[in-house]
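**Q** Based on what follows, work out the 3D shape:
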Amino acid sequence: MAIKKSELYSSLWASCDELRGGMDASQYKDYVLTMLFVKYVSDKYAGDAMSLIEIPKGASFEDMVALKNQPDIGDRINKEILRPLFAANGLEGSMELVDFNDDDKLGSGKEKVDTLSKLIAIFENPGLNFKNNRAEDDDVLGDAYEFLMRHFATESGKSKGQFYTPAEVSRILSKVISVEKANKPSYTAYDPTCGSGSLLLKVAEEAPNGLTLYGQEKDIATKGLAIMNMWLHGYPEAAISGGNTIASPNFKEVDGALKRFDFVVANPPFSVKNWTSGINAMDDEFNRFRGYGIPPEKNGDYAFLLHIIASLKSTGKGAVILPHGVLFRGGAEGEIRKNILQRKWIKGIIGLPANLFYGTGIPACIIVIDKEDVESRGGIFMMDASKGYIKDGNKNRLREQDIHKIVDAFTRQWEIDKYSRIVPYSEIEKNEYNLNIPRYIDTQEEEDVQDLNAHLNGGIPQKDIEALQEYWEVYPNLRKELFTPLREGYSKLNVAKSAIKSTIFDHSDFTAYNEKLDVIFEEYREHNHARLNGIDQNTKPKAFIKSIAEDLLERYSNRPLIVRYDVYQHLLDYWNETMKDDVYLLVEDGWVAKVKRIIEKNKKSGKETDKGWTCDLIPKQLVIDKYLVKEQQELQDLEAKIEGIQAEITGLEEEHAGEEGLLSEASNDKGGITKSTIAAFIKENKSNPNEKEAVKLANTILELFTKEADLKKSLKTKEYELDELTLAKYKTLTEAEVRTLVVDDKWLASLQAAIQTEIDAISQRLTGRIKELAERYENTLGELDNHTKILEDKVSAHLSTMGLVWN
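**A** As a prediction, the model looks like this:
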C-alpha cells in the first residue's frame, strides 16, 4: 500500500533530526543526504549492467543494512560501501567523503553504533522505494531531497545555510532565461557557485530534453553534495568541479580561454570581502574586467557578475541573484554598472522580498542578462516584486501565485502599475545609470485624504465614491441604490450603516455577477472532469497539476474584481496540502479506498496503541455525509439532547449555586455543582425540613446528571456503530463511487469552496470601504460641537450640584 508522501517526508525529517544530537545541521546533512544517495542508487541501479552508475558487489544499501549493530559499522561504511561505490564510478578523489567513523561528530563506541544503525533503519522505510516508483516526473526522491534540504538550510543558520537556494527562487531564474527553447541536451548550463546543485537542476527541469550541466563549488563538502544531487536526479554525467571560481575557473576551452555557455545561473555569496585572494585582477588572464573596471577589493558582487557575463556565449542568457546594493552603489561599482548598461546586456531586474535566503536576511534582486538581440533593446524591464510573499517560520517565502506573476510579467513584458515597467535607456542615463528600483517604479499607495468640506458640511466626497469605479462597472445599479447626490461633489448614503452589507449581498447586480463566476467554475469542472478521472499509473503529477492549474488561471483571466492569481493560489495550496498526496496514492494503488489502522507508538516504552482506523484517500466524513445520513442525524440528535441538558444544568447552577442560592452548600470548592456534590447534599439533607425546597431542586439536577450520563453512553454506542457502518461501507465502495467521492465530493467541492471565499471577499472589501466612509463623515463638525456642548453642560450641572464650580 502506498504511503502518503507528506507524512513520509515529515517522518523522515523528524527521525533524522532526533538522531542529530549536538551536531550542527550543516554538518549532519552530509550524513543524511549521503544515506539517501546510497539508498537511491542501490534501488535504481543495482544489478543493472546497462546503467550509467555501477553498484559494486558488497557496496549497496542492502549491504549497509547488514552492518547495523556491528561494532565497526562506521569504518566499514567508509571502506566497504562509500569508497568502492565512488571509485567504481570514477569519483575517487573528486569529492570529499563524509566520515561515518568520526567520533567527534557521531560519538564513540556503542553511541556511534546505535546512531548509525538507527539512521540506516530510517531509510529502510517501505515508502522510500525508488525501484518501482511510478510517478517518474515527480518522484519521492526529488521531493524528499527538497524537503530535507529546506529543513537543513533552515536549521543551519545565517552563516551556514548558503548551500541551498530556495526552490521558489530557483524556479524564477530558470523560467526567465528562456530555457524552454533549448530543445537539445547539448545546450549547456553553468553555475559558477553551484552549492548543492539545486539551482542548476531547476534550470535543467525547464529544458524539454535536459541540458549538459557544469558547476563549480568552493566548499569541498558541498561540492560532494552537488555531485550526489546530480546523480540522484539523473545527471551523473554533470561536470561538478571544486575550487575558487573567480581565482581559478575550471572550465576552459582547448586554447585556455574561459569556456562559454548557453545559460548561466548563480546565487553567489553576497558581498564577498576577499574575492581578490589568489588573483591579480589587473592582469586577469581571462580578461573578465577589461573594458568594465575592477570591483572594490572588499566587495566581490561585481566580480561574480562580470565572470558570468564573460562565461556567456554571444547569444547566451543568464540570471544571477545579487544584493540590492549592486543597483545603486557608486565609485568603481558605478563605473562598472555604466559600462555594462552601455552594452545593453541587462534585459531585466527583478526586486525580491527581503529575508528569502538562508544565508542572509537582506533584500536581493535577480539580474537577467541576455546577449542576444541587444541592438533592438530599448530599455530594461524592471519589476518590484518585493511585496508578494508569505511568512514561513522565521523566513519569507514566495507563493505559487508570486512566482507565476513574476514569470508572466517578465516573459510577456507586461507593464503593471506599481509593479513592472520597461525603463528606457534614456531615463536610466538621466539617472546617471543608477538602477535603484524605487527610482523607476513607485509602489507607494495613494494616501487616503480626509475631506474638510465633508467634515464641515456633511456628505461623502464624490472622489471617494469614484475611486470605487471598478465595482460600479460591475454593479452599476447598486451605486444608485446606495448613494444620492447631496450637493455638487458630495453624496449621501441612502441606507443605514448596519444595512450596507445586506444591501450589497442582496442586490441583483451582486447576485448576477456571482452567477457569472459560478458559470466559470462549472465550465472548468466540465472541461477537467475527465482529466481528473483519468489518473492512472502513467499519470505524471507535475504535468497533471500544471495542466489543470493553467486552465484555471486562464479561465479567471481578465475578470473584473477577482484576481486570477489568487484563484490559482487556492488550487496550488490545496494541491500541496491534500491533492498531491491523493494523486500519488492513485498512481500507486489505483481508484481504491484502502483503510489502515492508526497505531501510536510510545517513544519511551515502545508500546503500541490502536487508535482506530482511517483512509488517506477518502475522509470518513465524506462517506458518512453521502451514505449514512440517517445514522449521522441520530447521532447529532443525541448530541443536541446532551447539549440541552448541559445548558439546563448550567442555568440552574448559575441561579442557585451562589453564596445566597438554595444550593450553595451543594457546590464544590470552585463554586460549581457536580453529580457527586449534589448526591452528597441530598443524602445529608433529605430528612432536613429546612432544606426541603433545596433537596427537591437537587433531585431535579441529579436526574438531569443521570439523564446526561445515560445519553453519553448511548452516544458512545452510536459513535461506535456509525464507525463500524462506515468501515463496512468502505469495503463495498465500487470504483465509480470512489471516483465520485474523490473527484466531485472532495477535490472539486473543496476547490469551489476556496474560490467562493475570494468571491465573498469582493463584497466584504466594498462593504468595508463604504462603511469606513460613512463613519468618517457621519457627523459634521457643527453636530460634533453641539454634542460636545451638551455633554459639557451636563458635566457642569453635576459639578455644580456637588458644589464645584469652574472658574
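**Q** rest of the way, CA atoms for contacts and neighbours
**A** Will do.
**Q** Leu725 - that's part of a helix, no?
**A** Yes - secondary structure of Leu725, determined by DSSP: H, G, I helix; E, B strand; the rest coil: located in a helix.
**Q** Against Lys630, how distant is it?
**A** Computed as CA to CA, to the nearest Å, the Leu725 to Lys630 distance reads 12 Å.
**Q** These two: which has the busier surroundings?
**A** The neighbour comparison of Leu725 against Lys630 (other CA atoms under 10 Å) goes to Leu725, with 15 against 11.
**Q** residue contacts, the more buried one?
**A** Listed by CA atoms under 8 Å, 6 or more residues apart in numbering, Leu725 has no contact partners.
**Q** for the helix or strand where Gln632 lies, packing partners?
**A** Assessed by DSSP states H and E, Gln632 sits inside helix 629-656. When contacts are defined as 3 or more CA pairs under 8 Å, 6 or more residues apart in numbering; DSSP states H and E, helix 629-656 sits against helix 692-732.
**Q** Next secondary structure after the helix it packs on?
**A** Next along the chain from helix 692-732, counting by DSSP H and E, comes helix 735-739.
**Q** Quick check, Ala364 in contact with Gly351.
**A** Yes - with contacts counted by CA atoms under 8 Å, Ala364 reaches Gly351, the gap being 6.5 Å.
**Q** For the longest strand along the chain, what is the distance to the chain centroid?
**A** When the chain is parsed with DSSP state E, its longest strand is strand 312-323. Taking the mean of its C-alpha atoms, strand 312-323 sits 28 Å from the chain's own mean (CA atoms, centre = their mean, to the nearest Å).
**Q** To check against the first, give me the structure of this:
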Amino acid sequence: LLDAVIGLAPNLFYGTGIPACVLVLRAKGSKPAGREGKVLFINADAELRAGRAQNYLDPEHIEKIVNAYERYTDIPGFAAVVSHADLKGNDYNLNIRRYADNAPPPEPHDVRAHLLGGVPKAEVAARADLFAAHGFDPAHLLVERDARYFDFRPELNSNGDLKARVEGDAGVQGKEKALTDAFDAWWNAQQSRIEALPETKALMALRAELLASFGNALVPVGLLDRFQVAGAVATWWGEVVFDLKALMAGGFEGVVEGWVTTILTALEDGGAKGTPLDHKLVKRLLPEYLGEIGGAEGKVVELDGILKAATASGDDDEDAEGGDGDDDEALSEAEVKALKKELSAAKSKLKTLHKGFSDRLEAAQAEVDAEQAETLVLDILKADLRRELDRRVVAHRQAVVAAVEGWWSKYRVTLRAIESERDAAKDRLDGFLKELGYVG
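**A** Below you'll find the predicted structure:
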C-alpha cells in the first residue's frame, strides 16, 4: 500500500511549526512495475524559502520533489528506495533520516596542517567534483609541498585574492560561457513553441516540453545538476505563467497591454510594493525617459546636499564664540536664496516628469506593432529565464570560492605563527613595563 514517504520542511503550513510528512498510498496491486516491494523515502526538509512568519515551497522545490518521486531511484542525501525486507529489519520504522540522511558531513580538520600549515590533499580531492563542474583547476591556487599537502601560491597575500583568482580563471569563465551558449541554442530551438502558443493553446504541454528540453540541453555542460537546471526553469515558469496565459488568450500585443495595465494600476495604488518605473517593460520602452528621471533625481539630491551643508555651516558660525571663520567658503544670503530657488525648480521638473509617466508609457505602447510586441515579449521572457540561470551559476561559483577561502581560514595561519606573534607581543609588553619602571 505504501508507495512513498516524503518529509517536508517545518512551518510550511499555517499554525503548524513542526515538520510535515506526506504518505503516498496506492491501492493493493496498483503499484507500477518495478516498485513492488519497495518504498521511496524523500528527505525534503531543506527545500524551503524562509519567510518571517512562515516558510514556503517554491516551484523549484516542488519540481525537485516531484522529479525525485517520478524517477523513483536513489539520490544521495535526498531520496532512497528501501525494500520491504529492509523495513522489516528495522521493525517497519519509517523515520526518514534513517534512510535518506541529508545532514552535511562534518568539516574536516587536519591537526598537522593546523600546526605546520599546508592544505591536505585529501580535502582538495574531496572537492574535485565541485571544482571540475565549474572548470576550476585548484593548481591555479595551490602548489605541491609534499606527498600529503599543498601550499598556497606565494603571490597570494590575502583571503580577498582567492575570490578574484577564481572569478578570473579561464576555466571558470569558459565553463560559464559554455552554459550560456547552450542556453542560447536551447532558446533559439524552443522559441517557436512559445510563438505558437496563441494557436496551439497547449500551455501544459509547453511546460513539460520546456522542462524536459532545458535539462537535456544544459545538464550535459556539467556546471549545474539536473535539479538546479529544473529549478531555474520551474521558478521562471511560476513567475511568467500568467504572462503566457495572456499570450495564449490575446497574443503578444495582449501581453504588452496587460503589462501596461499592471503598471498603471500600481501607479495609482500608492501603497504598492516597489515602483512601476522598475518594471521590465518600462526599461525597454522608455529608456530615455528613465534617463531623464535619473538625471532630475540626481540634481535634486545634489542641490539638497549643498543647501543642507550651507545651512549647517551657517548655524555653526553663529554658535561659534570668537575665532576667525572661513568667510570665503560660506554662502551669502543671496546665494542661499538662489540655491533654494534652483532646488525648487529641480523638484518641480521631477514632479512634472513623474506626472507625465502614464501618457508617455501609453504613447510608447501605441507605437508598438505586432512584430515589435513579439520581439519585446520574447526578449523579456528570455532575460527572466537567463536571470534565474545566472543566479544558480553565481551560487555555484560562490561554493567554489567558499571552499578555497575555508582552507585559507583554517590552515594559512599556523599554530606556530600564532604562538610566535603571541611571544613577540609578550616581549613588547615586558619592555614597556620595564621602561615605565613597573618591573625590574
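**Q** Any idea what the TM-score is?
**A** Comparison of the two superposed chains (TM-score structural alignment, normalised by the length of structure 2) gives a TM-score of 0.81, and 421 aligned residues with a CA RMSD of 3.7 Å.
**Q** equivalent range in structure 2 for the longest strand of structure 1?
**A** Correspondence between strand 312-323 of structure 1 and structure 2 is not established for any residue, with TM-score structural alignment as the criterion.
**Q** Summarise which helices and strands that strand is packed against.
**A** When contacts are defined as 3+ CA pairs under 8 Å, 6+ apart, strand 312-323 of structure 1 sits against strand 261-266, helix 301-310, strand 364-370.
**Q** List the residues that contact the nearest residue to Asp370 of structure 1 once chain neighbours are set aside.
**A** On the basis of CA to CA, 6 or more residues apart in numbering, the spatially nearest residue to Asp370 of structure 1 that is not a chain neighbour turns out to be Lys317, at 4.4 Å. Neighbouring residues of Lys317 of structure 1 by CA under 8 Å, 6+ apart: Ile177, Ser178, Asp262, Phe263, Val264, Val368, Ile369, Asp370, Lys371, Glu372.
**Q** returning to what we had before: tell me how far the helix holding Gln632 of structure 1 is from the chain's mean position?
**A** Taking CA atoms, centre = their mean, one finds the center of helix 629-656 of structure 1 at 41 Å from the center of the full chain.
**Q** Which secondary structure elements does the helix or strand just after it sit against?
**A** Using DSSP H and E, the helix or strand that follows helix 629-656 of structure 1 in sequence is helix 675-685. Here helix 675-685 of structure 1 is seen to pack against helix 692-732 when contacts are counted using 3+ CA pairs under 8 Å, 6+ apart.
**Q** can you pull the contacts of the residue positioned nearest the centre of structure 1?
**A** Computing the C-alpha centroid of structure 1 and ranking residues by CA atoms, centre = their mean puts Arg399 first, at 5.7 Å. The contact partners of Arg399 of structure 1, by CA under 8 Å, 6+ apart, come to Glu168, Gly388, Tyr389, Ile390, Gln569.
**Q** Now do the end-to-end distance for stretch 549-564 of structure 1.
**A** The straight-line separation of the ends of stretch 549-564 of structure 1 (CA to CA) is 11 Å.
**Q** wait, I meant stretch 403-423 of structure 2
**A** Counting by CA to CA, the length from the leading to the trailing residue of stretch 403-423 of structure 2 is 32 Å.
**Q** What span of structure 1 is it aligned with?
**A** Under the alignment (TM-score structural alignment), stretch 403-423 of structure 2 falls on residues 769-789 in structure 1.
**Q** Mind listing what's buried along the matching stretch?
**A** By neighbour count with 16 or more other CA atoms under 10 Å, stretch 769-789 of structure 1 contains the buried residues Ile770, Lys771, Leu773, Ala774, Arg776, Tyr777, Glu778, Asn779, Thr780, Leu781.
**Q** For the stretch 101-250 of structure 2, which segments count as strands?
**A** 119-120, 142-144, 149-152 (DSSP state E, counting those that start in this stretch).
**Q** Make TSV from the ones you listed and add distance to Glu297 of structure 2 and mean neighbour count to it.
**A** Formatted as TSV, the entries for the strands of the stretch 101-250 of structure 2 read as follows, by distance: least, CA to CA, whole Å; neighbours: other CA atoms under 10 Å:
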stretch	distance to Glu297 of structure 2	mean neighbour count
strand 119-120	52	24
strand 142-144	49	17
strand 149-152	48	20
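**Q** Out of those strands, which is closest to Ala345 of structure 2?
**A** Ranking those by proximity to Ala345 of structure 2 (CA to CA) places strand 149-152 first, at 59.1 Å.
**Q** Figure out how far that closest one is from the centre of its chain.
**A** Relative to the centre of its chain, strand 149-152 of structure 2 is centred 32 Å away, using CA atoms, centre = their mean.
**Q** mean deviation of it from structure 1?
**A** Once fitted to structure 1, strand 149-152 of structure 2 is off its aligned match by 1.2 Å on average (mean CA distance after the TM-score superposition for structure 1).
**Q** In structure 1, what stretch matches that strand?
**A** Residues 490-493 of structure 1 are the counterpart of strand 149-152 of structure 2, counting by TM-score structural alignment.
**Q** related to what we said a few turns ago, quick check on the contacts of Arg399 of structure 1: which are buried?
**A** Buried among these by 16+ other CA under 10 Å: Glu168, Gly388, Tyr389, Gln569.
**Q** and the gap between whatever residue of structure 2 lines up with Leu733 of structure 1 and Ala68 of structure 2?
**A** Structural alignment (TM-score structural alignment) places Leu733 of structure 1 against Val368 in structure 2. Between Val368 of structure 2 and Ala68 of structure 2 the computed distance is 44 Å (CA to CA).
**Q** which one of the two has more residues nearby?
**A** Neighbours around Val368 of structure 2 and Ala68, counted as other CA under 10 Å, are more numerous at Ala68. The numbers are 20 against 15.
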